[in-house]
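J.: I'll drop the sequence and a predicted model, then ask my questions.
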Amino acid sequence: MKSFRGVMAGMLVLEAIVVALALPVVAWLGSGIGSVTGWSVIAIAAALLVCCGLLRQSWITVVILLLQAALIAFVVALPAVAIIGLIFLATWLWLFWLRRDVARRMAEGRLPSQQV
């Protein structure tokens, strides 16, 4: 499953970029970048990048899902950021399902690379 860590790292970097690109939205529609909302979005983008270095840990999936929940919690302050969280939550759940499916097929010996 080493290759899946690469997929996760790419996804985390992509999500960090998208969350950082939400900063102009926070500045325009929210209370500004210097507000609690702005600093929270910056902190979540930074935390997503930090998670790239921690992908070997077994607890990182929980942290990733908690970061998605934090983005969705912005529905009160700024719904546009919450929509980003919902889209990426759906993507992460799909990726975790794919990983589980590949692990199950690997255990059963049904992967094409395991066929003789």
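T.: Happy to help now that I have it. Numbering: from 1, shown residues only.
J.: contacts and neighbour counts: CA atoms only from here.
T.: OK.
J.: which SSE is residue 84 in?
T.: helix 79-108 (DSSP states H and E).
J.: counting contacts, what elements does that helix pack onto?
T.: Here helix 79-108 touches helix 2-20, helix 60-72, going by 3 or more C-alpha pairs under 8 Å, 6 or more residues apart in numbering; DSSP states H and E.
J.: another one to put next to it:
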Amino acid sequence: MSASAAEAKRAFRGPASACLSLEVIIVPLALLVMDKVEGGLTPAKIAWVVVLTVGMIVAIATFSRPWGLPLALGLQVLMLLGWIVSPSLGVLGVVFCLTWLGMLWMRHEVLKRHARWADQGG
């Protein structure tokens, strides 16, 4: 991997950490919606939100590790599975999964263009 491709991969850490930071703020706010709209909080709903929030904080802190991206994506899967516990959490899961898909697509495009540029001798 060229130095420029490594830099492009490292550059993804900022937007990914920013997205996870937004999730750390928004996911606990879902508890308010669950309480008012879904008829109250249950221990399962609270536990799911706490596990997701703590997991996202850990993912932010460890995103530079090789397993940081898989951890962040695994948390998005847990958000989607949150639909089982709460439709509100499921809707957030869909929104953030689409956000992550967009970011991963952009990352792929940047890496592909860096590789093409390196092959041309740039």
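T.: Cool, got the structure. The shown structure was predicted, so the numbers you read here are calculated from the model rather than taken from an experiment.
J.: quick revisit: and of the helices and strands packed on helix 79-108 of structure 1, who's closest to residue 34 of structure 1?
T.: Within those, the stretch nearest residue 34 of structure 1 is helix 2-20; the backing value is 14.0 Å (C-alpha to C-alpha).
J.: how far away from the center of its chain is whichever helix or strand comes after that closest one?
T.: Counting by DSSP H and E, the next helix or strand C-terminal to helix 2-20 of structure 1 is helix 23-29. Averaging C-alpha positions (C-alpha atoms, centre = their mean, to the nearest Å) puts helix 23-29 of structure 1 21 Å from its chain's average.
J.: and the contacts of helix 23-29 of structure 1?
T.: Contact partners of helix 23-29 of structure 1, identified using C-alpha atoms under 8 Å, 6 or more residues apart in numbering, comprise 32-33, 37-38, 41-42, 78, 80.
J.: those in strands, which ones?
T.: Judged by DSSP state E, strands contain none of the contacts of helix 23-29 of structure 1.
J.: buried subset of these?
T.: Neighbour counting by 16 or more other C-alpha atoms under 10 Å classes 32-33, 37-38, 41-42, 78, 80 among these as buried.
J.: so how far is residue 43 of structure 1 from residue 23 of structure 1?
T.: 11 Å (C-alpha to C-alpha, to the nearest Å).
J.: and for residue 90 of structure 1?
T.: For residue 90 of structure 1, the distance to residue 43 of structure 1 (C-alpha to C-alpha) stands at 21 Å.
J.: specify, as a residue range, where stretch 58-76 of structure 2 falls in structure 1.
T.: Under TM-score structural alignment, stretch 58-76 of structure 2 corresponds to residues 50-68 of structure 1.
J.: ok now that stretch, how far from the chain's centre?
T.: So, by C-alpha atoms, centre = their mean, the centroid of stretch 50-68 of structure 1 is 9 Å from its chain's centroid.
J.: again with stretch 15-33 of structure 1
T.: 16 Å.
J.: now the residue nearest to residue 65 of structure 1 when sequence neighbours are not counted: how far from residue 74 of structure 1?
T.: Computed as C-alpha to C-alpha, 6 or more residues apart in numbering, the closest residue to residue 65 of structure 1 that is not its neighbour in sequence is residue 89, at 7.2 Å. Distance, residue 89 of structure 1 to residue 74 of structure 1, using C-alpha to C-alpha: 14 Å.
J.: list the contacts for the nearest residue to residue 30 of structure 1 once chain neighbours are set aside?
T.: Of all residues beyond its chain neighbours, the one nearest residue 30 of structure 1 is residue 78 (6.4 Å), with distances taken as C-alpha to C-alpha, 6+ apart. Residue 78 of structure 1 makes contacts with 26, 29-30, as judged by C-alpha under 8 Å, 6+ apart.
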